[in-house]
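> pasting the sequence and the predicted coordinates here, then a few questions.
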Amino acid sequence: MKHLLPLLALPVLLASCCGTIPADRLLLDGRQVGAKVIAITRNVEDPALPGMAIREVCFVNEGKSPITIDAMETSAIEVKGAEVWTFQPSSTGERKDWLFPVEDGFYQRNYLGMNDPDYGGGIPMVCLWTRECNLSVGVAEPVLRLVSMPVSRNKGVTRACIRQDFEEPVVLEPGDTLRACKQFIISSQGDFFNPLREFSQYMQKTYGFQPPVSPADAFEPVWCAWGYERTFTVDEVIGTLPKVVELGFKWVDVDDGYQICEGDWSANDRIGPDGMRRMTDAIHAAGLRAKLWWAPMAADPESSLAANHPELLLVQKDGSHEDISWWDSWYLSPVNPYTMDYTLDLVDQFLVKWNFDGFKLDGQHLNLCAPDYNPASGLQYPEEACERHPEFFKGIYERAQADKPGSVVQVCPCGCAVNFYYLPYFNQAVASDPTSSAQIRQKRKTYAAMCPQLAYYADHVELSDGGLDFASQIGVGGIIGTKFTWPEPNPDATENGGSLLTPEKENLLRKWVPIYSSKMLSTGEYLNLYDIGFDKPESHVIAKDGAMYYAFYAPSWDGEPITLRGLEARKYTVTEYTLDEPRTYEVDGPDPVIRPTFEGNYLIEVK
């Protein structure tokens, strides 16, 4: 038996979206149990957030016998259709796309806790959509909850829900009540953008979540010294600066390799005691700004920090330290007061003593941690470490702004779907080690939905398809970046042939950096006018300074019609602004159709 309290609008809304009334159930060994259990739900809608219903679900044992369960599933939604796209922003070592179509037999758990040694966290929402309808389900809590959002597809039906698995079986005695976390269902149309924007707005209105607003400096183009890799020298970085300036870059990111080890963040012997300040002095003298790579919340087992201050380390239930496999390090407890004091002292060292202008905080381990059993952390319960994890970033961000107002703080949770809850505590997002150009574009649209005024760095162009896809960086409103080396690569560098600035790449940089700097689409408004799954070719639109900038992507396009959406009923001039000799033509709004022919991309300005 199920009591559905207000609102009647919810089942009508779902039925109109080729879905079903949300289902709630208790499970034991994968089977539904609790014939005498009543699922009581309270659905609340806000006129300011149309299509969104907040659900509060509790189960009451009204029988005369105890009921044993090991899981509960709530707010289950279903979408029927031959073609279904999904948005599943969870984090695993596979570094999967966040959005993709699903086929029969598909299953993905989407656990918001730790999935692999270094990977956890994400955006607490999944989305299912067809050409006709869109349903999303997610968690509406002020902090991260250790639940999953499984998505499956069988016999043409795609299903998603909120699921909580219990470490030990739970016994509901007669009269007992079990509550699920607060959750939501959103009905919409198009792709994931609108429901994700609505979720972000709900978090702002309900819990005071503040999406970041980036300073102007955060949108400037970036040269990163990672091309020289971990054995870079001070002279290599300083020697590259004339070319960095010549090509129009404004930021220099000093990357991994300056430190003794993770945890011991003094300069190593190769860099020398004055090497870090030599670099920042030279960078500033060249009219550039400097960011410093840093992997906080980590300490190598052989570091003096781990040896002398074990009270900072995260302790797991079995008494072991949580491993960070990528760095061969251990996690520091993010909410441990000793960890925070140590971390804030490092912020002062980097920004004041060494005179850097911001940070590149790096590593998939940053996205979340395991529950912490370290008594020195002073937690009421181990999972509090996961819930309060964003406080670590809040501390870094606020100290950075106090030390150097306007400093740029970038967080790169490599390959992860960003942990939504620490979004207010950095001011430059990043494509975070994309495996393809498509990921660069997908992640940009995701950040634009959640935080429309957050700068989005498209990462090193060398990570894009072919290593030279500047159009995928610029066309979606990303910040251009590269890691070239010049005049010689580091002899120990192995990636991208040492990342040497070849004549071909230099010619492309001389073309694309001025395009980026003149248009600055990264400071424009991303408009959700196309469905990234079903509209072909893949289409993105940026509005800036009275113009509309369209970016279309496909392996090839041979004159098939494309409708330019979002225009008024008047005449417009179209400029193919990325050509060596830009061409123009005219169209009549509001819905002009163009028939371009292109390979890879087609970027136009319409005004």
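Nice, thanks for sending it over.
> contacts and neighbour counts: CA atoms only from here.
OK.
> what sits against Gln439?
97-98, 431 (CA atoms under 8 Å, 6 or more residues apart in numbering).
> now Arg444
Arg444 sits in contact with 431, 456, 458, 476-478, where contact means CA under 8 Å, 6+ apart.
> 10 Å instead?
The contact partners of Arg444, by CA atoms under 10 Å, 6 or more residues apart in numbering, come to 429-431, 438, 455-458, 473, 476-478, 526.
> over to Thr485?
Counting by CA under 10 Å, 6+ apart, Thr485 has contacts 223-229, 236-237, 239-240, 243-244, 498-502.
> pull out the buried members of these.
223-229, 236-237, 239-240, 243-244, 498-501 (16 or more other CA atoms under 10 Å).
> from those residues, which land in strands?
223-224 (DSSP state E).
> quick check: closest non-adjacent residue to the spatially most central residue of the chain.
Central residue of the chain (CA atoms, centre = their mean): Val418, 3.4 Å from the mean position. Leaving aside its chain neighbours, Val418 sits nearest to Gly122 (5.1 Å; criterion: CA to CA, 6 or more residues apart in numbering).
> A further structure is provided below for comparison with the first:
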Amino acid sequence: MRYFSIRIIIILAFVLLASCRKESGNSVILQIENGALMYEVDTYLKTKISSNLPQTKTLVSSFQPSENIEINGKTIEQFKHQETNETTIGGDLPGRQWVVQGIYKNEEIDIQKTVRLTTYDSFPDLVSTQVTYINMSSNNIIIDNWSNNNYIIESQNDEPAFWAFQGSSSSSRSDWVKPLEAGYYQKNYMGMNDSDYGGGIPVTSVWRKDVNVTVGHLALVPKLVSLPTEVFSNPLGAKIGVQEDFDDHTIWKPKDTIQTLETFVSLSTGDYFVSLARYSELMQAKGITIAEPEEASFEPIWCAWGYERDFTLNEVIGTLPKVKELGIKWAVLDDGFQIAEGDWNANPKKFPQGNLEIKRLVDKIHDSGLKAKIWWTPLAADPGSKVLREHPDSKIIQEDGAPQYITWWNSYYLSPTKDATIAHTKETIHLFMEEWGFDGLKMDGQHMNAVAPDHTLENPNNSVEGLPDFFQMIYEEARSIKPHAVIENCPCGTCMSFYNMASMNQAVSSDPLSSWQIRHKGKTYKALVPKTAYYGDHVELSDGADDFATSFGIGAVLGTKFTWPKDNPNASGKYLLTPEKEIIWKKWFDLYNNLMLSKGTYLGDLYDIGYDKPEGHVIQKDGALFYAFYTDRWDGDIQLKGLDRNKTYHIKDYYHNETLGEISGANPVYNASFEDFLLLEVSPK
């Protein structure tokens, strides 16, 4: 037995020596290869990532301090390696794990660093990281922040240098996907960034033409961390990472431990689609449950918001025949029916007979053969509203003692984990769906995406981390009343919190500022929740207020807020369904109902939304591939990706109903000339 043990030690020593190599005087003490990702650690616990994918170039030229801690205003980047241990992990997520330990020590500070690196068998191309720091000093230390998965990715002189997906939210309602050039910086904080704005998808994905690098965290609830993105000019490179900042003068006491979140780095080719899909699948494997799709959520929508808050019941009821004629299946009662945010009964100034009038409206909608959805802004309560009169302590109170304010609604935030908030919310759902008979909820407002810490709670961050449970409660309560209820979450202009996505069955582009936003938001949702209906929002919000092609081509549900037979005087003629517009609207809704591309499989890995020109999207349905291309003007060849090289295909422009000939999968190049959009159906011969 003794001889056997010695032999193992000798073998292990030989393997360790064989796997070590020198770079800049430092030995590589660990190499992890998981799919396309090569992950190396040196004797100072710095790391280097590289790709073994074909035709990919250098990501980083040297080892970088990817995991570090800032204390007393100084970033500690080098920890002298002490030991490394490797184990196999089982359970629902089997894989391998390496624990690497190092030490930083000077006359005043003594810090032990332990890095846990994990690969999961079912998730190639990804390594996760969690770091534990122990203050081994005999004195207090001021801690500023920790950072994980910090990498400066080298440019390969692409034009633009990089594209990026950034999952944060801000009052600017900026694009989630954009090109990056030198001088760019965005903090991407996952908490509140403005009075109404915060939350998002805790992932940053940066890519060049040859490779994509993605980082994020894997906590199962929202966390108040940042994923900063910065582009340096000399040399040109994009920096990404995950960081948690501590309050000023946060004391780190002797022997106390600080543990980071489990974060990750992953590689892929193409744009961000594959990386986001992999992230969502891993989060689901860790315990996030995504709601199942609902058949009715794929049906087209008319919303009464064209009449805005001053609508009358006669206007809504009078429009229903035209809604039905166009082949639309849903009618939505929007903002303006309620007494106040926080008192959702019918406003007696508008409805003298109160709630009975709204119930009659729902009956009219149902009698027209349509389903009824109602607008609602949960968590908002106006000063003096019923819920605040009865439960004044239901508000979120900030650290300075002031309530958190929702600027957009002139309201206060209700605290999502408090009993009074939950009881009020359930009461409202029963009013809408049981008493009035609505079939679905349109939850609306950028404030829904995140909340601030509530300092009336024992742990203030419970409000932040408990928000997803609040939306799950809404989903379950509504579906207990109407088992097929459609639950739409529309966090206006924000990058919707991944954690809230689990509790809805209809995503939406939520007040897009352009058709480009409708398309890249759709690609994002289809990566994260591929079976859920994605609603392109009112077409009137698209370029030209009539870009149905954008929603149609990416497999989004069509919607409109037209007025008829007369326009809302506040709308300046924008929403009136004129006879000329009606012909176009009817064509698109007929085409939608016939093809139902929203139920198809979106093949988001075929075209790079940044570098490929023209911009391309593909949906697979009923044995055919439906291609959508977008640009101002195109004359030239387009490669139809995804075809079987052993087959021949028919090509049809399905919008213009024109047969365009045949194409071989062995040479799938089509010469096209179009403006704005081209929609093709390509089916096997």
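Cool, the structure landed. Here the structure is a predicted model, which means the values were calculated and not measured.
> could you look up the SS state of the aligned partner of Glu540 of structure 2 in structure 1?
Taking TM-score structural alignment, the alignment pairs Glu540 of structure 2 with Glu462 from structure 1. Secondary structure assignment for Glu462 of structure 1 (DSSP: H, G, I helix; E, B strand; the rest coil): helix.
> just give me the neighbour total for Glu462 of structure 1.
19 (other CA atoms under 10 Å).
> so what's it up against?
Neighbouring residues of Glu462 of structure 1 by CA under 10 Å, 6+ apart: 227, 468-470, 481-484, 495-496, 499.
> now it: how far from Leu172 of structure 1?
55 Å (CA to CA, to the nearest Å).
> go on, Ser90 of structure 1?
31 Å.
> of the two, who's got more company?
Between Ser90 of structure 1 and Leu172, counted using other CA under 10 Å, Ser90 has the larger neighbour count: 30 against 21.
> alignment lookup: the more buried one to structure 2.
So, by TM-score structural alignment, Ser90 of structure 1 is matched to Ser168.
> residue contacts, that match?
Ser168 of structure 2 neighbours (CA under 10 Å, 6+ apart): 174, 176, 186-193, 197-204, 226-228, 494-497.
> nearest spatial neighbour of the residue mapped onto Ala346 of structure 2 from structure 1, skipping sequence neighbours?
Under the alignment by TM-score structural alignment, Ala346 of structure 2 pairs with Ala267 in structure 1. In this structure, Ala267 of structure 1 finds its nearest non-sequential neighbour in Gln259, 4.7 Å apart by CA to CA, 6+ apart.
> contacting residues for Met297 of structure 1?
Counted by CA under 10 Å, 6+ apart, Met297 of structure 1 has contacts 262-263, 312-314, 324, 329-334, 339-340, 343, 363, 365-366, 369, 392.
> state the distance from it to Pro334 of structure 1.
Met297 of structure 1 is 6 Å from Pro334 of structure 1, by CA to CA.
> and for Pro487 of structure 1?
For Pro487 of structure 1, the distance to Pro334 of structure 1 - CA to CA - is 41 Å.
> ok, the two, which is more surrounded?
Pro334 (29 against 13).
> which strand or helix spans the corresponding residue of structure 2 for that one?
With TM-score structural alignment defining the correspondence, Pro334 of structure 1 maps onto Pro416 in structure 2. Per DSSP states H and E: Pro416 of structure 2 is located in neither a helix nor a strand.
> try Thr343 of structure 1
In this structure, Thr343 of structure 1 sits in helix 337-348 according to DSSP H and E.
> mean per-residue distance, that helix versus structure 2.
In the superposition against structure 2, helix 337-348 of structure 1 averages 0.8 Å from its aligned positions (mean CA distance after the TM-score superposition for structure 1).
> what comes up buried for that helix?
Going by 16+ other CA under 10 Å, helix 337-348 of structure 1 has these buried residues: 337-340, 343-344, 346-348.
> ok, Gly216 of structure 2 to Phe552 of structure 2 distance?
Gly216 of structure 2 sits 31 Å away from Phe552 of structure 2, going by CA to CA.
> okay, and which of the contacts of Ser168 of structure 2 map to helices?
Using DSSP state H, no member of the contacts of Ser168 of structure 2 sits in helices.
> what is the neighbour count of the alignment partner in structure 2 of Ser187 of structure 1?
Applying TM-score structural alignment, one finds that Ser187 of structure 1 aligns to Leu267 in structure 2. Neighbour count of Leu267 of structure 2, defined by other CA under 10 Å: 29.
> contacting residues around Leu267 of structure 2?
Counted by CA under 10 Å, 6+ apart, Leu267 of structure 2 has contacts 35-38, 49-53, 124-127, 205-207, 211-215, 274-275.
> from the residues you listed, list the buried ones, please.
Counted by 16+ other CA under 10 Å, the contacts of Leu267 of structure 2 give 35-38, 49-52, 124-127, 205-207, 211-215, 274-275 as buried.
> quickly note the distance from the residue located most distally from the centre of structure 1 to Gly34 of structure 1.
In terms of distance from the mean C-alpha position of structure 1, Lys64 ranks first, at 47.7 Å (CA atoms, centre = their mean). Between Lys64 of structure 1 and Gly34 of structure 1 the computed distance is 11 Å (CA to CA).
> quick one on the thing from earlier: in helices, which of the buried ones among the contacts of Leu267 of structure 2 fall?
274-275.
> inside strands: which ones of the buried ones among the contacts of Leu267 of structure 2?
37-38, 49-51, 124-127, 205-207, 212-215.
> out of the residues you listed, who's nearest Asn462 of structure 2?
Val215 (25.1 Å; CA to CA).
> residue contacts, the alignment partner in structure 2 of Leu312 of structure 1?
Mapped onto structure 2 by TM-score structural alignment, Leu312 of structure 1 lines up with Ser394. When contacts are counted by CA under 10 Å, 6+ apart, Ser394 of structure 2 touches 379, 381, 387-388, 412-422, 424, 456.
> mind doing that once more with 8 Å?
Taking CA under 8 Å, 6+ apart as the test, what Ser394 of structure 2 contacts is 388, 414-415, 418, 420-421.
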